[in-house]
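Undergrad: Sequence plus predicted model, see below.
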Amino acid sequence: MNLKRVAPLFVLMALVAAAFAFRLDRYLTLEALKDHRALLLVFVESHAFLAAIGFVLAYAAVVALSLPGATIMTLAGGFLFGVPLGATLTVIGATVGATLLFVIARSAFGDLLRQRAGPFLARMAEGFRKDAFSYLLFLRLVPAFPFWAVNLVPALLDMRLAPYVAATALGIIPGTTVYTAFGASLGQVFDAGDDVRLKDVFSPTLIAALVGLGLLSLLPVALRRLRKAPS
């Protein structure tokens, strides 16, 4: 075992354990956002640049550690910064965190899996690599797959870094924009004393639109296979 390759993984696991030991996840709730909103808004207004950097770093940490709170962070981005800036900061933070987890997983497990991969896994990895950008873009666009799992699977299938980063950043923009817009209206919801139900964010029409975008991202794969099919 190459200790240099697995050391970042052990550090990441230790950070995950520490986060749960100190119950940091209790701050990643709508209740916490509601309770601390006045303090947060004052800080953002007084220290806009520092608040933006802190938000990106915090979001990246939540994603890299796979903590259950990315959705709340996205809502908080809209609530604190508005839609354009909040969505931009969220995409940057999520992409940085996902990329960090990807690099660590690929470094720690990539060689081991390649050495022990059977014929089926080898063929699946080869097929994924040929159209990795389109496949990952589909997985990012369609809101049906756990974000942490989509972060890890491409690493285990030996996807290259550049298309991973590009597909991640592009693929999360639509969903991020929707959640950020919803987050921008949270102040009115809090003031009215209404309950916030995350399931209300995505309507059936919007989900259908995202699925349609996901299927569209697979169009290059379908066309390439049609051209290769015997006539």
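TA: That came through, no problem. Numbering: from 1, shown residues only.
Undergrad: going forward, measure contacts between C-alpha atoms and count neighbours the same way
TA: OK.
Undergrad: Tell me the buried residues in the helix or strand containing Ala167?
TA: Per DSSP states H and E, Ala167 falls inside helix 161-171. Neighbour-count burial for helix 161-171 flags Pro163, Tyr164, Val165, Ala167, Thr168, Ala169, Gly171 (criterion: 16 or more other Cα atoms under 10 Å).
Undergrad: And for that helix, what's in contact with it?
TA: Here helix 161-171 makes contact (Cα atoms under 8 Å, 6 or more residues apart in numbering) with 91-92, 95, 98-99, 103, 132-134, 136-141, 154.
Undergrad: taking the residues you listed one by one, which sit in helices?
TA: 91-92, 95, 98-99, 103, 132-134, 136-141, 154 (DSSP state H).
Undergrad: another one to put next to it:
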Amino acid sequence: MELNYKKTIFILLLLIGIIFAIINRENFNSENITNYLDSFGNFAPLIFIFIYAIATVLFLPGLILTMMAGAFFGPIFGTIYSIIGATIGATLAFLSARYLTTGRIEKMIEGNKLDYIKKSVEGEGWKFIAYTRLVPLFPFNLLNYSYGLTNIKLRDYIWASFIFMLPGTFAYVYLGFAGTEIINNEENLISTILILIAIFATIFYIPHYLKKVSKIANEYEKNNLT
């Protein structure tokens, strides 16, 4: 009974968010969202997290929102708000696939790819999720739903996603922050660019390093899941 109650609440909240996002879909551009956030003052972080979570569920690109967070909130708070929004959205997608839209998600993913994801999660557990979160080439939104069809525990899915999405999230948040700094503050131009280069060099080196030490990367490439 308690499980059905929680499931009903989850469905209602998800439907409300989806309806809101669909109605305002045309307004999902950087300028409108920035102006919209600005109008909320101290409540802007909560509104941003909500928008990010719903965008993740609806397969909307999170990259733009992540960069906007850097421009609007700065590198530290932008990263915090983005990672919270992304984790909530990823969790909602996971739960949706596990309890609501299983058949539809299975049709969206080719059988061999879904089988590979399931087998990899069964064999590697959170390590497989960690790798796919670290490498920015993998389809983030679709993977969120795909993981809901595996046997991974929700707890492990959440913490692995949260921790291993952090490097990429910070990189793109800083990219948005750097853009505003370059435009508005020429004094810190060189240092800002150097930090940006260092961050992205580190982020893009991680997959190459993991290929040498992890069989997950090699198997993922063989199955052409990017």
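TA: Structure's in. What do you need? Keep in mind that what you see is a predicted model, and the values were worked out from it rather than measured.
Undergrad: Give me the TM-score for this pair.
TA: Here the TM-score for the pair of chains, by TM-score structural alignment, normalised by the length of structure 2, is 0.67; 197 aligned residues with a Cα RMSD of 4.1 Å.
Undergrad: Specify which member of the ones in helices among the contacts of helix 161-171 of structure 1 is nearest to Gly54 of structure 1.
TA: Closest to Gly54 of structure 1 out of these is Ile92 (12.0 Å), distances taken as Cα to Cα.
Undergrad: in terms of contact, does the closest one touch Val56 like I think?
TA: Yes - judged on Cα atoms under 8 Å, Ile92 of structure 1 makes contact with Val56 at a distance of 6.7 Å.
Undergrad: Which one of the two is surrounded by more residues?
TA: Val56 (24 against 16; other Cα atoms under 10 Å).
Undergrad: what's the counterpart of that one in structure 2?
TA: Mapped onto structure 2 by TM-score structural alignment, Val56 of structure 1 lines up with Ile49.
Undergrad: which ones are touching the nearest residue to that match once chain neighbours are set aside?
TA: Distances taken as Cα to Cα, 6 or more residues apart in numbering put Gly85 closest to Ile49 of structure 2, at 4.4 Å, once the chain neighbours are dropped. For Gly85 of structure 2, the contacting residues are Phe48, Ile49, Phe50, Ile51, Tyr52, Ala53, by Cα under 8 Å, 6+ apart.
Undergrad: try 6 Å this time
TA: Ile49, Tyr52, Ala53 (Cα atoms under 6 Å, 6 or more residues apart in numbering).
Undergrad: the strands in structure 1, which residues?
TA: Using DSSP state E, no strands are found in structure 1.
Undergrad: Spell out, range by range, the helices that occur in it.
TA: 3-21, 30-35, 37-46, 48-64, 70-81, 83-116, 119-130, 132-141, 147-156, 161-171, 173-184, 186-192, 204-217, 219-228.
Undergrad: where's the helix holding Ala167 of structure 1 relative to the chain centroid, distance-wise?
TA: In terms of Cα atoms, centre = their mean, to the nearest Å, the centre of helix 161-171 of structure 1 is set 11 Å apart from its chain centre.
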